[in-house]
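# My questions are about this predicted structure, shown below with the sequence.
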Amino acid sequence: MNYIIVLIVLIVLELLYFKLADRFNIIDKPNERSSHSTVTLRGGGIVFYFGALIFFILSGFQYPWFFLGLTLMTAVSFLDDVFTLSNKIRLLIHFSSVLLMAFQWDLFSMPWYYLLITFIIVVGVINAYNFMDGINGITACYSLAVGALLTIANGQNHFIEQDLLTYSLMGVLVFAFFNFRAKAKCFAGDVGAVAIAFILLFALGTLIIKTSNAIYILFLAVYGIDAVWTIVRRLVKKENIFEAHRSHLYQFLGNEANVNKLVISFSYGLIQLLIGLLIIQFSDQNATAQIIFAVSLLIVLSVIYLILKTYIIKKYVK
């Protein structure tokens, strides 16, 4: 199908969802974690799933186990947006979805600890992606950056059908049109953050398996640094890490330092894109060089992050 037609279909589906969300009051009310002050439509990120769905149909149902996992994950996240489900139900569906994705990767033929590592990484990244979805445009900008890096890597390694990435990222562009603005028309919701994280993780995992090169996990380095150090800080302060909060760096920058939130979102995506381009350049180096590069990169990012966050907190947080 022509890309323009797919784009038009995704726009129409998003607009239809807006009418549905408005009709059934699927909205996001500000709370203690929020960086917004007005009621906004929730779940606009469902268009990411629609992009993957179009690929699945047009491709003759490629990657069926992945898509089944994505569907389950999207469905439970959408229901959680609407009704707030119990943690047990969500965890069960997340576990099942990860197993389906692992089956698509053929990990069941490998040692058991591959499944354990996969489950920890996938669930951890999905939750981090969800927690990081706190200001306008950040999910869209970051997802476009990661998607662009995967597209470049795909041109070199041909590890996945490109249209899965293309159609999903077209969904991100549609969402960005309504979300990347001072007063957003909609938020991604759990359904959007979880869906795009699951799609990008499937592509990223496929790349790592195809190349046997784990350095590509650094395509998620910026989110990873913010998520991990935020958890560490909250643990040190003996806070409940599962409770709503506004202690990520991007939240301190936007809420306390009053930096333009769209600039923050764009910066997160741009920094990840630049880091990812470096990673691609180092991907053909020997293992020792890659390890030195990866460790050095994480140390430098962590130092910059901690210095900036400490400065912001000392100057603006009362």
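Looks like it came in fine. Numbering: from 1, shown residues only.

# switch to C-alpha atoms for all contacts and neighbour counts from now on
Will do.

# What is the burial count for the closest residue to Ala203 other than its chain neighbours?
Excluding the flanking residues, the one nearest Ala203 by CA to CA, 6 or more residues apart in numbering is Ile160, at 6.8 Å. The tally of other residues near Ile160 (other CA atoms under 10 Å) stands at 20.

# And for the one 3 residues further on?
Per other CA under 10 Å, the neighbour tally for Asp163 reads 19.

# In this structure it contacts Phe55, no?
Yes - assessed by CA atoms under 8 Å, Asp163 is found in contact with Phe55 at 6.4 Å.

# Pasting the second one now:
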Amino acid sequence: MLILWMTLVTFITAFILTGLMRAYALKKNIIDNPNERSSHTIPTPRGGGMAIVVTYLSVLIILLCLNYFSITIGFTLIGAGLAIAVLGFLDDHGHINSMIRLLIHFIIAGSIVFALGGFSETVLFNGHVSLGWFANIIAILFLVWLLNLYNFMDGINGIASIEAITTVLSIGVIYWGLNTELMYQPLLLLAASVFGFILWNFPKAKIFMGDAGSGFLGLILGVFSLIALKDSAALFCAWIICLGVFIVDATFTLIRRVLNGHKMYDAHRSHAYQHAAQKYKGHTGTSLAVCLINLIWLFPMAYIASQKYLMPELTLLIAYIPLIVLAVYYKAGNADYDQ
């Protein structure tokens, strides 16, 4: 009953704070003006994701006080989340050099991996492959990539919020059904925080999330994924499956653009989801399609991985095949998209 009340209060708080952030952005002229690389056409306030940050960090403090987390996990989530949010907030107000921003990302990611005790004991493929110390390097790269790709994928109304809500609710259901020490309650409250924001952002955006919100969500989801890896590779695979739309689109797009000679941090609108929004002349259908893919395809595959009905890594591959096909079909990474 306590969690249900906390969920309601969390949603209401995030909704109100988003409205206040919109008023603040309008007053301070923090506006995202459309350009040739934008997927929107109307100048819109940005930075609304700070409502998610403030709401959820407050929730995490309460959960920590109620012993839902160990002190280590609680402080890792709160400290790293706050650091990324502040960095994104400053970037929303004034551009920060991309290399400096990336260096800070690596420092924060390395600190998280250290705080969680490292991942040298990680084994994959039903215990047949041990990554040893190299697993720590992969974990750092994973965190940095996830928080950045979440920013890259936050390009049309509602898509970043829908990805977060469907992912954490799907994993929450899996946790609820498993005999695991990992708890679904923090995930439910994260969904409530994001849901309070999305009502301002979808189907018509009155405010954008901004780097503070997207980076925060990417990092928090990444940390939760690594916490799951501490429990089992199967649960980690479940997380990666649920995040598949973002991971596949962003990774496929980046690889193709680099192979075509573009710089990694050049602004563009050549992701598959952006091409889909262009093809169907609107954001709503594309964002809802992501929701359906997550619920109808990726959630069942994540459940199969978590239950080990198939080898989790094989299930991950199977889950990603249609996503790769979609990335190819919508010419992800191709700047010269032909409808």
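Looks like it came in fine. As the structure is a prediction and not an experimental result, all values here were calculated from the model.

# sorry, back to before: and the residue nearest to Ala203 of structure 1, helix, strand or coil?
Per DSSP: H, G, I helix; E, B strand; the rest coil, the secondary structure class of Ile160 of structure 1 is coil.

# Contacts only, for it.
By CA atoms under 8 Å, 6 or more residues apart in numbering, the contact set of Ile160 of structure 1 is 154, 203, 206-207.

# Please identify which of these is nearest to Gly269 of structure 1.
Proximity of the contacts of Ile160 of structure 1 to Gly269 of structure 1 (CA to CA) peaks at Ala203, which lies at 18.0 Å.

# Now check structure 2 for the residue matching the closest one.
Superposed on structure 2 with TM-score structural alignment, Ala203 of structure 1 falls opposite Phe224.

# Quick one: buried ones out of the contacts of Ile160 of structure 1?
Buried subset of the contacts of Ile160 of structure 1 (neighbour count, 16 or more other CA atoms under 10 Å): 154, 203, 206-207.

# Is it possible to get a markdown table of the residues you listed that adds secondary structure and distance to Ala221 of structure 1?
Compiled in a markdown table, the buried ones among the contacts of Ile160 of structure 1 are given as follows (DSSP: H, G, I helix; E, B strand; the rest coil; distance: CA to CA, whole Å):
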| residue | secondary structure | distance to Ala221 of structure 1 |
| --- | --- | --- |
| Asn154 | helix | 19 |
| Ala203 | helix | 16 |
| Thr206 | helix | 18 |
| Leu207 | helix | 16 |
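
# Now the equivalent of Val248 of structure 2 over in structure 1: which helix or strand?
Matched across to structure 1, Val248 of structure 2 falls on Ile225, judged by TM-score structural alignment. Using DSSP states H and E, Ile225 of structure 1 sits within helix 221-236.

# With Gly276 of structure 1 instead?
helix 261-282.

# Now name the helix or strand holding the residue most central in space within structure 2.
Nearest to the geometric centre of structure 2 sits Gly218, at 3.5 Å (CA atoms, centre = their mean). Per DSSP H and E, Gly218 of structure 2 falls inside helix 210-231.

# in that helix, what counts as buried?
Neighbour-count burial for helix 210-231 of structure 2 flags 210-230 (criterion: 16+ other CA under 10 Å).

# Could you find the closest non-adjacent residue to the aligned residue in structure 2 for Leu149 of structure 1?
When structure 2 is aligned by TM-score structural alignment, Leu149 of structure 1 is paired with Ser170. Take Ser170 of structure 2 and drop its neighbours on the chain: the residue closest to it by CA to CA, 6+ apart is Phe299, 5.9 Å away.
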